[in-house]
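Asks: Make a model of this:
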Amino acid sequence: MAFPAPRPQAPRFPSQRLRTFPCGQGAVRAVRFNADGNYCLTCGSDKSLKLWNPHRGILLKTYSGHGYEVLDSAGSCDNSQICSCGADKTVILWDVATGQLVRKFRGHGGKVNCVQFNEESTVIVSGSIDTSIRCWDCRSRTSEPIQILNEAKDGISSVKVSDHEILSGSVDGRVRRYDLRMGQLFADFIGSPISSVCFSRDGQCSLSSSLDSTLRLLDKETGELLGDYTGHKNTEYKLDCCFNESDTHVVSGSEDGLVYFWDLVEGSCAVTLPVGKGVVQSLSYHPTQSCLLTASQGAVQLWGDESYEADTQSTS
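Replies: Predicted structure coming up:
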């Protein structure tokens, strides 16, 4: 006798606002979870970079060394180092424990919009308004980039790095994927300036957000359009987009103060989160749990579902 297949569980959304904490950095340009999701980084218009325990709203350390506002940051795979970039055209490598500046990389001709570590955290990849992507060796004493990728015709707005690929979005309306093993470049023309890109967690697809208020899901290998997602507002600002922790939904900030979740397959809007009246410029999804960080109006908001809140309370 065959038993019926179990009914699939309903999707979980981080729909409860668990905490809001003002960062004291002016406008928060970016918020980023670290590799294991225990801490987060905030980048401010006051030239500072801050490390937080977002689950408690506790400031752990402040890193000061940029000459202008900090625009992006990322943590290393072992959480021992941080890289950051800013409008001062520099990329900085920090030691987490001491808060000291380890290296400062100069070479970009304009503000640096985005920064990422490679998988082993031995190379920093940065994208700039000067239309170039530059790769910096964290272990070398030279401050010269080990590689420059300058195929874009306009500023680089977003970069993401996998084990052997670099994904970039540009204001020229193209999503470019560099296969470092094969030495090949693949480009997909979107048409509208790209504000954010990311890989799906299974590595099969790429997601891009553009200034025509549309997110597009592309097959990474063929460039085929698998889905598009609309309903939010994105016509002026650089807004983050991402996948949730299980690749079932795509997520984006919006200029109307909401965060939108769309079903990956159906393309329908599943839920919206009312963050506030201002633009939700940055967001970061927890790597393994139904938990989301959003940044709006100088503050960071932590969102979770019922189970995540219970776990948090039980460890307090």
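Asks: CA only for contacts and neighbour counts going forward, please
Replies: OK.
Asks: Would you confirm that Asp154 belongs to a helix?
Replies: No: counting by DSSP: H, G, I helix; E, B strand; the rest coil, Asp154 is located in no helix; its state is coil.
Asks: burial of it, as a residue count?
Replies: Other residues within reach of Asp154, judged by other CA atoms under 10 Å, total 19.
Asks: Next: Asp78.
Replies: 11.
Asks: for the nearest residue to it once chain neighbours are set aside, what are its contacts?
Replies: Spatial nearest neighbour of Asp78, excluding adjacent residues (CA to CA, 6 or more residues apart in numbering): Ala35 at 7.4 Å. By CA atoms under 8 Å, 6 or more residues apart in numbering, the contact list for Ala35 reads Gly75, Ser76, Cys77, Asp78, Asn79, Pro287.
Asks: What about these, which one has the most neighbours?
Replies: Most surrounded of those: other CA under 10 Å gives Gly75, at 25 neighbours.
Asks: So which residues of the stretch 201-316 of the chain form helices?
Replies: 306-314 (DSSP state H, counting those that start in this stretch).
Asks: one step back: from the contacts of Ala35, which ones fall inside strands?
Replies: Applying DSSP state E to the contacts of Ala35, the entries found in strands are Gly75.
Asks: how about the contacts of Ala35 in JSON lines, adding distance to Gly223?
Replies: Formatted as JSON lines, the contacts of Ala35 follow (distance: CA to CA, whole Å):
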{"residue": "Gly75", "distance to Gly223": "30"}
{"residue": "Ser76", "distance to Gly223": "30"}
{"residue": "Cys77", "distance to Gly223": "29"}
{"residue": "Asp78", "distance to Gly223": "33"}
{"residue": "Asn79", "distance to Gly223": "34"}
{"residue": "Pro287", "distance to Gly223": "26"}
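Asks: Before we compare anything, build this one as well:
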Amino acid sequence: METEIKDGVGIVKKEAVLSLIVSQLTDYGYNSLATAVAKYTNVEMSAESNSMLAQLLYIGNKYKDEGKSTAKKSPEAHEDGDVTTTTNAGFAGSGGTGSGNPNDDMDGISEDESEVDGLLIDGTKGGDGTNEVQNTAPDYIMWYQTTHKGPATAAAFSRNGQYLATGSADTTLKVIDTDRIKSPTQKTSIEEKPVVRTLYDHQEGINDLTFHPNGIVLASCSDDRSIKLFDLSVSQGKRSFRYMYDSHTINSISFHPSGDFLAAGTTASELRIYDIKTFQCYIPSGSNGSGEGNNGGHTKGIVQTRYAHNGSLIATASLDGSVKIWDGVDGSCVRTLENAHGGSPVTSVNFSRNTKYILTCGRDSLIKLWEVGSGRLVHDFAGSVHKKTVCQASFTHDEAFVISGDEATNTITCWDSRTGTFLKRYGGQNQSICQIAASPSFPAFVSCS
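Replies: Below is the predicted model of the structure:
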């Protein structure tokens, strides 16, 4: 960070300060304001939102406060200064108060630090978590419902939870401002309708959505074999500003936490990695079948792919019944869970925030929690049926619970993530639930059918 001397005092240059302001505004969810400031001051928008400005202010205030009592403290006392769908998409929230941090992610955080708030399973009794204190199921209530002309097939939250996007088999996408979703007892004015944008640019149904870490770019993939990027900061913009085509149907996409790369899973067996700046596509050497034994690629199409929260790993779930973990840097396959669901297709995969565990869902009607480092099955979650739909399983915002749909009852099922205990069912949908996504910052989730 460049500095200069002004009036005999060392300061950070104006450009650097303005860049920090823009990044902080984006991190707070003020994307339009951040864009306006960037344009007015000719500051380049950061590829990734961050809270560095808030962190620096914290450190400065802490240093200032400690400086008042330096005479009473030894130098060692300062060592703790750490930098530190008609079909629908239904949105449900917990009646309780969320404890999640909107900015809770893995960027710049070591694995040890992340373990403080991350999912940790106490395995002292056989590794099954049976000695864990039982959680009480949250009281989710229906907050909001929006409709598409066709089945709702995809949903994703922005990293800070401010925006929610849904995609449909009718080819449209909707962007919802979660701040405008009120409780059922409150009325919403016409000027504050939750749906802030409807996007059109695909020729066939939407399969997956993911927000760029900066919160203002939304990526979508479709049966039309395309990935499209939409700039949400452009007023009234309804079409994509960039796109890329593949030779196969694209089932799933996931941004690297830096925003520089996009992982894609298609009906082909190879994992794709796209460079966002050049749109060049890379296929990891191990993904094309060149690896030895279990270190080779999938033998059937990839249903879902997800980056770990720190970008170090990529997980893929496939129709071949396996789950593979890939190195986020060199693309090598570092672990394979063969027959993860008894040979049944695996339809979803998600990392815990500390990257220690992955949550998978398969057409054997089981959801499973695995330890990434050892490949050990921690426990499974039974009680819901997944036989026909490409169903998803997700951690809640605080990773205390696991939620998924049940196609037999059209309900949402909830389990204790640490013990695997079935806790509760939630109604609200009239048809099978094919997608479920939890807010990263507060106790709420969206279900699609």
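Asks: and which of the contacts of Ala35 of structure 1 is nearest Ser143 of structure 1?
Replies: Ser76 (19.2 Å; CA to CA).
Asks: Please name the residues that touch the equivalent of that closest one over in structure 2.
Replies: By TM-score structural alignment, Ser76 of structure 1 lines up with His212 in structure 2. Counting by CA under 8 Å, 6+ apart, His212 of structure 2 touches Ser158, Leu218, Ala219, Phe255, Gly259.
Asks: Now, of the residues you listed, which are buried?
Replies: Buried members of the contacts of His212 of structure 2, scored by 16 or more other CA atoms under 10 Å, are Ser158, Leu218, Ala219, Phe255, Gly259.
Asks: Aligned counterpart of the fourth one in structure 1, please.
Replies: In structure 1, the residue paired with Phe255 of structure 2 is Phe117, using TM-score structural alignment.
Asks: surely its match meets Cys135?
Replies: No: between Phe117 of structure 1 and Cys135 there is no contact under CA atoms under 8 Å: 9.4 Å.
Asks: contacting residues for the aligned partner of Ile146 of structure 1 in structure 2?
Replies: Aligned by TM-score structural alignment, Ile146 of structure 1 pairs with Tyr282 of structure 2. Neighbour list for Tyr282 of structure 2: Arg272, Ile273, Tyr274, Asp275 [criterion: CA under 8 Å, 6+ apart].
Asks: Overlap of the contact sets of Phe117 and Cys135 of structure 1?
Replies: With CA under 8 Å, 6+ apart, Phe117 of structure 1 and Cys135 have common neighbours Val123, Ile124, Val125.
Asks: Okay, and which of these map to strands?
Replies: Applying DSSP E to the shared contacts of Phe117 and Cys135 of structure 1, the entries found in strands are Val123, Ile124, Val125.
Asks: hang on, the earlier thing: who wins on neighbours among the shared contacts of Phe117 and Cys135 of structure 1?
Replies: That'd be Ile124 among those, by other CA under 10 Å, with 26 neighbours.
Asks: Chain neighbours aside, what residue packs nearest to it?
Replies: Take Ile124 of structure 1 and drop its neighbours on the chain: the residue closest to it by CA to CA, 6+ apart is Phe117, 4.6 Å away.
Asks: For that neighbour, give its distance to Asp95 of structure 1.
Replies: 14 Å (CA to CA, to the nearest Å).
Asks: and if you look at Val102 of structure 1?
Replies: 6 Å.
Asks: is it true that Ser73 of structure 1 touches Thr90?
Replies: No: Ser73 of structure 1 is beyond contact range of Thr90, at 12.0 Å (criterion: CA under 8 Å).
Asks: hey, what's in contact with both of the two?
Replies: By CA under 8 Å, 6+ apart, no residue touches both Ser73 of structure 1 and Thr90.
Asks: These two - which one has more neighbours?
Replies: In this view Ser73 of structure 1 and Thr90 are compared by other CA under 10 Å, and Ser73 has more residues nearby, 30 against 23.
Asks: Find the nearest non-adjacent residue to that one, please.
Replies: Nearest in space to Ser73 of structure 1, with sequence neighbours left out and distances taken as CA to CA, 6+ apart, is Ser84 at 4.1 Å.
Asks: And Thr210 of structure 2, by the same measure?
Replies: Closest to Thr210 of structure 2 by CA to CA, 6+ apart is Ala219, at 5.3 Å.
Asks: State the helix or strand in which that neighbour lies.
Replies: Assigning secondary structure by DSSP states H and E places Ala219 of structure 2 in strand 217-222.
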